[in-house]
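Chemist: Coordinates only, no sequence provided:
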């Protein structure tokens, strides 16, 4: 079953107890004026979901590092309601997380998913033209002329210059993208959906950033991705670069769809005047979707829970916070599918998922998200489950449910489509919601129930409308 792994972005919000990463502001001089502080904390993991230790975390000029469990904490000056956090570690692409402080709050969680560098090579001769490719590239992803580089201070690069190139695939995991899919405009901000991105950076021997000289240009090619099999790739889209200081994407040019060697559309090409994280995106119109979050007794939760929307048929996401009545208003793409999930960080809990089909007008979710703020129910589902699925595709699967309700595993199609990854979650009430990648079903929902006492797992999977297919099948499994 090939279900687009829309829920993977939610892995960036996996709930974990916050450990004590090192905090550099222990030695900060005392001020005669009391400065209001805000706590920024979170969890850093790799693409496989494993914690990453020793990550340099920077926010508001202050630094910390992640501990053995991937946790960090920073006490930063509370200035405005937005925080930008950078994550750096050798062997990984630079990552940037952003978040808004909740109204009346002075703390925020900013988690991050780090991606392994795709290419990390030294440039042998700066005087010659350069090109950089990955093993799967049909054409070089980045190309520029000789003697085209300069340090940020205007000096010539010293020693060998190291080039780092990484392709960011938002279809594999929306959380790999820096920022939160918001572009800065003259009138405010604009949500954008991605068709692929790359990150390309240069540093010389002493670690100084190296970029193109004034007047020099480079050609970049961004491998194109689309949200579903039936989606249409635009012939051209706006090109955005990521501003690491503000945490917003900035419009800078146009990227044009080009064919690969076989004639199929495969990458967006553009000419740029500097290196950065570049994203082939398209702004989209939004509508406001209102909803509510309640506990298992049916009582509304209070303020401060985070609600995340993930595009079901577009590669974008958004966030909102609940108010004192447990209500939220979130921006989603007009006339598109979105998946909603609520998160509580204290105590750590995750709600069930609700898929909503937005219309051309503002609307409301027909059901409240349900979340277990006591935590006991989720622990009862923990374990490894083995099962089979049937219908328009057939095969078997093995998944593990963690103590926080998150689900991860793999499956095999017996109809010639090989293996696929599975991710998702179970709510406190036992409602199962899964997504899978690389199979036959295109985009589908996989929902059902799990019984914490008997260990029985069962449900149905159904094609989503944008595949052009109807029907699906059933699945069943048992805790081992």
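Modeler: Everything's here; your move. These numbers come from a predicted model, not from an experiment.

Chemist: Could you use CA atoms for every contact and neighbour count after this?
Modeler: Will do.

Chemist: OK, contacts around the nearest residue to residue 93 once chain neighbours are set aside?
Modeler: Nearest non-adjacent residue to residue 93, counting by Cα to Cα, 6 or more residues apart in numbering: residue 117, 5.3 Å away. Residues near residue 117 by Cα atoms under 8 Å, 6 or more residues apart in numbering: 91-93, 164-166.

Chemist: just the residues you listed now: which is nearest residue 444?
Modeler: Using Cα to Cα, residue 166 is the member of those that lies nearest residue 444, at 29.2 Å.

Chemist: you'd agree the closest one is in a helix?
Modeler: No. Assessed with DSSP: H, G, I helix; E, B strand; the rest coil, residue 166 is strand; it does not lie in a helix.

Chemist: Touching, it and residue 200? I think so.
Modeler: Yes. Judged on Cα atoms under 8 Å, residue 166 makes contact with residue 200 at a distance of 6.7 Å.

Chemist: what residue lies at the spatial centre of this protein?
Modeler: What sits nearest the mean C-alpha location of the chain, by Cα atoms, centre = their mean, is residue 175, with 1.0 Å.

Chemist: I'd guess that residue is in a helix, am I close?
Modeler: Yes. The assignment for residue 175 (three-state DSSP) places it in a helix.

Chemist: Quick check: it touching residue 113?
Modeler: Yes. If you go by Cα under 8 Å, residue 175 and residue 113 touch, sitting 6.4 Å apart.

Chemist: want to compare, so here's the second one:
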């Protein structure tokens, strides 16, 4: 608590220093992002529903370790095998869509919040005929009527459709979405992503068996483009589906901009995401008091100046007990860096210049001590 008071007192005098860590000889053409070496990390988290209420009895799994959330929705996992720039956990509970989170682990305890979405059957449609299912957001999916069981056998009967749309402007989008905005492009390279909206669709049969679109068939997805993104929305944009096994999004096809919507075809269902892709670099954030002591719990976001107007690109997370965090950010683009106290108070907004560096660091120094 002393740290939070110190942050508030130091707002007016907060200073931020931006430095590059590697040689400027590195060029985008020779750069290749990787997740680093093996290490172990500690994690603490909380699982909540869409009303921010804790969910007990959620199974949390990470690198072979499994734990169940307590009555207050919390969990801890220690000495988890991860990569230097990749840690992936999954959550599951009957009645909810599976949740997950991918983080860039830092030293000390990594804090994670996952907001799980309820399985919401919004429509029941017949197989064998074209059907359109819509949400109040105007997101809609058109099915041609061909479905199959998970084992590939044809399915004939009623199809229950569960569907959620995540607007890029949703203040909880990074808590609700799976993984993180990191994905694999069709050429195999790792990319960062800026979302223009995503949708989850799950299909169930009469006996709650899981279904998929039949092999060789597609469904059409139409999603609205947020008004603050219309001026930057490209004519075509990559489509990505989330791979629960790897914790990464995978590029598969594209959507076309038609009016104020993105429309594309998909051959299977999971989460689907319309995203601008960018080359990813690592940003390290170090927050200290004037005397060099680390500051815990500072939340950091990044937005692209060349991206959607006023849109927060990524919630990078919060600093750990050692005052640091690491995350993937766009390479060679000017970025707007924002830091917040644990109570949500904005304590700094800073433009970071474009850089070709693979790794760069932001130092936040709070020069006023709260002596007690």
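Modeler: Perfect, thanks for sending it. Since the model is a prediction, treat every value here as computed from it, not as a measurement.

Chemist: Work out the TM-score between the chains.
Modeler: Once superposed, chain against chain, the TM-score is 0.70 (TM-score structural alignment, normalised by the length of the second structure); 322 aligned residues with a Cα RMSD of 4.1 Å.

Chemist: do you know how far residue 376 of the first structure is from residue 447 of the first structure?
Modeler: According to Cα to Cα, to the nearest Å, residue 376 of the first structure and residue 447 of the first structure sit 22 Å apart.

Chemist: Look at those two and report which has more neighbours.
Modeler: Between residue 376 of the first structure and residue 447, residue 447 has the larger neighbour count (other Cα atoms under 10 Å), namely 21 against 12.

Chemist: any idea which helix or strand carries the more buried one?
Modeler: Residue 447 of the first structure belongs to strand 444-450 when assigned by DSSP states H and E.

Chemist: Could you tell me where that strand falls in the second structure?
Modeler: With TM-score structural alignment applied, strand 444-450 of the first structure matches no range in the second structure.

Chemist: name the helices or strands packed onto that strand?
Modeler: With contacts taken as 3 or more Cα pairs under 8 Å, 6 or more residues apart in numbering; DSSP states H and E, strand 444-450 of the first structure sits against strand 431-437, strand 456-463.

Chemist: quick one on the thing from earlier: tell me how far the residue nearest to residue 93 of the first structure lies from residue 174 of the first structure.
Modeler: 17 Å.

Chemist: neighbours around residue 50 of the second structure, how many?
Modeler: For residue 50 of the second structure, the count of nearby residues is 14 (other Cα under 10 Å).

Chemist: now residue 259 of the first structure
Modeler: That count, for residue 259 of the first structure with other Cα under 10 Å as the rule, works out to 12.

Chemist: what's the answer for residue 129 of the second structure, then?
Modeler: When neighbours are defined as other Cα under 10 Å, residue 129 of the second structure has 10 of them.

Chemist: In the second structure, where's the longest helix?
Modeler: Secondary structure of the second structure per DSSP state H: the longest helix is helix 2-9.

Chemist: Next, the buried residues of that helix.
Modeler: Residues of helix 2-9 of the second structure classed as buried by neighbour count (16 or more other Cα atoms under 10 Å): 3-4, 6-8.

Chemist: which residue packs closest to residue 41 of the first structure, ignoring adjacent ones?
Modeler: Nearest one to residue 41 of the first structure, counting by Cα to Cα, 6+ apart, is residue 73 at 4.2 Å.

Chemist: Touching, the one you found and residue 39? I think so.
Modeler: Yes. Under the criterion of Cα under 8 Å, residue 73 of the first structure makes contact with residue 39 at 7.0 Å.
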